[in-house]
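Chemist: sequence unavailable; structure follows:
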């Protein structure tokens, strides 16, 4: 069967002045591959193409690699905004339409947003959505606390930052855990902090379990050894300097210094840290 929004392997049925006619043995629909193509195709040969619909509803093929397939969430750039929707560059000849009713908020041309690509069964066309709740799960039963995940910043709220987790779920980074600026569309690594009683997912940018604490303590010791046993990055240093060095919050850094001090592995002064 021919599947919209996916890479299909189709057979060349014939050539026209404007391109090629493609088909699938288990589907009676015709797909048009517009010309020109990079290499001439022979009748009966197979070709792998993305299938979508053009403005007239005709099944159309592209040999270009899309930035997102149907069922995926990817960060795409808005290249045009109209009264009925916004258009996004998704890597092929035809831009992807995100209808106004599928938008989580106002879209600005030139900005990037996480976009979910899917087939609209009512129109039988591929469209996108920046309103992700109807398509992604908020049930965290699949995840475990401490699990490393890939994140895409989705939206900002009074509580914190909403994120897409592994392109399949939605979660929240509370403002207290967002120790660095996060932009809409930014991709980063994070960790599952907890699964709430209602199943919703809390995410953090750093490991908060014993493994994460031990790792940070060892990184501090390694950094001290690399700098002759002394560092001016103390618990009084600005948060951005701490993040630039260790990629953690100031609170996590202070906890790690306190643990190392209790273990008598470092000496703490106002201006410096010394390795013992």
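Modeler: Structure received. What you are looking at is a predicted structure, and each value in this text was computed from that prediction instead of being measured.
Chemist: all contacts plus neighbour counts: C-alpha atoms, from now on.
Modeler: Will do.
Chemist: which secondary structure elements does whichever strand or helix holds residue 242 sit against?
Modeler: In the assignment (DSSP states H and E), residue 242 maps to helix 239-246. Applying 3 or more C-alpha pairs under 8 Å, 6 or more residues apart in numbering; DSSP states H and E, one finds that helix 239-246 contacts helix 250-262.
Chemist: which helix or strand lies directly C-terminal to the helix it packs on?
Modeler: strand 266-268.
Chemist: packing partners of whichever helix or strand comes after that following strand?
Modeler: Remark: after strand 266-268, the chain's next helix or strand is strand 273-275, criterion DSSP H and E. Counting contacts by 3+ C-alpha pairs under 8 Å, 6+ apart, the secondary-structure elements packed against strand 273-275 are helix 210-226, strand 230-231, strand 266-268.
Chemist: and the comparison structure, right after this:
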């Protein structure tokens, strides 16, 4: 069955002055306008085309690639506001509607938001929503995937709370990055790699950017020693330094840096005071 909002490989069955008709199977013949057709297109060819509704609500095809397909999330900009909702730019000629009923909060023209694209069951047309929890799983054990601690995942930052940042995990689940796990500048709409930190008793998912296991800390310890050697055995980057300064030099959280310094101090490889770190010379 042909699904609106996805790419399909369809056969060209007729050529007309304004384009080509594709075999849309259960959807009938679907127009592929000349301007959106591949160069040299002819009857009998197979065309990889995206299917959606045009401004007249007719099913139409294009070889252009939208910024997002159905049942996926993306960070899209609001380009206009109407009586029925706002329209976001998703890379095609007809902008994508976010109905007022699908807005978790008021959306403003010129700003961008993370939205989920879905197919309306009643109309068969595509729309988008910022009510992400209505479409994504919030517990690891729910259908769509089970996660394990230390598992690497793809994250899309989608919101900010008093505790930290909400993120979409592998396009299917929602998780939380606590504020003390964020050691580098991030913004809503950023895509990046991360890790499953833990699964809470209620099934909710905690995330992190780095694991503070012994092997990782040992590697960081050696980086700190190498940095001290390169700077004549002295560094002003102490455990009192700002988190962003630590992240800029070592790409780790302040907590991880403090643990590594503590380990080096116990090993008597460094001396610590409020203003500097000093490398202990081996005699």
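Modeler: Alright, I've got the coordinates. The model shown is predicted, which means the values in this text are computed figures rather than measured ones.
Chemist: report the TM-score for the pair.
Modeler: Here the superposed chains carry a TM-score of 0.90, computed using TM-score structural alignment, normalised by the length of structure 1; 275 aligned residues with a C-alpha RMSD of 2.1 Å.
Chemist: picking up where we left off before, what does the helix holding residue 242 of structure 1 contact?
Modeler: 180, 216, 219, 233, 248-250, 253 (C-alpha atoms under 8 Å, 6 or more residues apart in numbering).
Chemist: hmm, try it at 6 Å
Modeler: Residues from elsewhere that reach helix 239-246 of structure 1 (C-alpha atoms under 6 Å, 6 or more residues apart in numbering): residue 250.
Chemist: and it, which stretch of structure 2?
Modeler: Aligned by TM-score structural alignment, helix 239-246 of structure 1 falls on residues 243-250 of structure 2.
Chemist: against structure 1, what's the mean shift for the matching stretch, could you check?
Modeler: Here the mean offset of stretch 243-250 of structure 2 against structure 1 after fitting is 1.6 Å, by mean C-alpha distance after the TM-score superposition for structure 1.
Chemist: which other helices and strands contact whichever strand or helix holds residue 22 of structure 1?
Modeler: Using DSSP H and E, residue 22 of structure 1 maps to strand 19-24. Where contact means 3 or more C-alpha pairs under 6 Å, 6 or more residues apart in numbering; DSSP states H and E, strand 19-24 of structure 1 is packed against strand 7-16, strand 27-34.
Chemist: format the ones you listed as CSV; extra columns: mean neighbour count and distance to residue 123 of structure 1.
Modeler: Formatted as CSV, these follow (neighbours: other C-alpha atoms under 10 Å; distance: least, C-alpha to C-alpha, whole Å):
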stretch, mean neighbour count, distance to residue 123 of structure 1
strand 7-16, 18, 20
strand 27-34, 17, 16
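Chemist: closest one to residue 153 of structure 1 among the ones you listed?
Modeler: strand 7-16 (27.3 Å; C-alpha to C-alpha).
Chemist: Provide the contact partners of that closest one at residue level.
Modeler: Under C-alpha under 6 Å, 6+ apart, the answer for strand 7-16 of structure 1 is 20-24, 43-50.
Chemist: now those in TSV, with neighbour count and distance to residue 144 of structure 1?
Modeler: Below are the contacts of strand 7-16 of structure 1 laid out as TSV (neighbours: other C-alpha atoms under 10 Å; distance: C-alpha to C-alpha, whole Å):
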residue	neighbour count	distance to residue 144 of structure 1
20	22	50
21	20	49
22	26	46
23	22	45
24	18	42
43	14	52
44	13	50
45	11	47
46	17	44
47	15	42
48	15	38
49	20	38
50	23	36
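Chemist: could those go into TSV alongside distance to residue 133 of structure 1?
Modeler: Formatted as TSV, the contacts of strand 7-16 of structure 1 follow (distance: C-alpha to C-alpha, whole Å):
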residue	distance to residue 133 of structure 1
20	39
21	38
22	36
23	35
24	34
43	44
44	43
45	42
46	38
47	36
48	32
49	30
50	26
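Chemist: nothing else from me, thank you.
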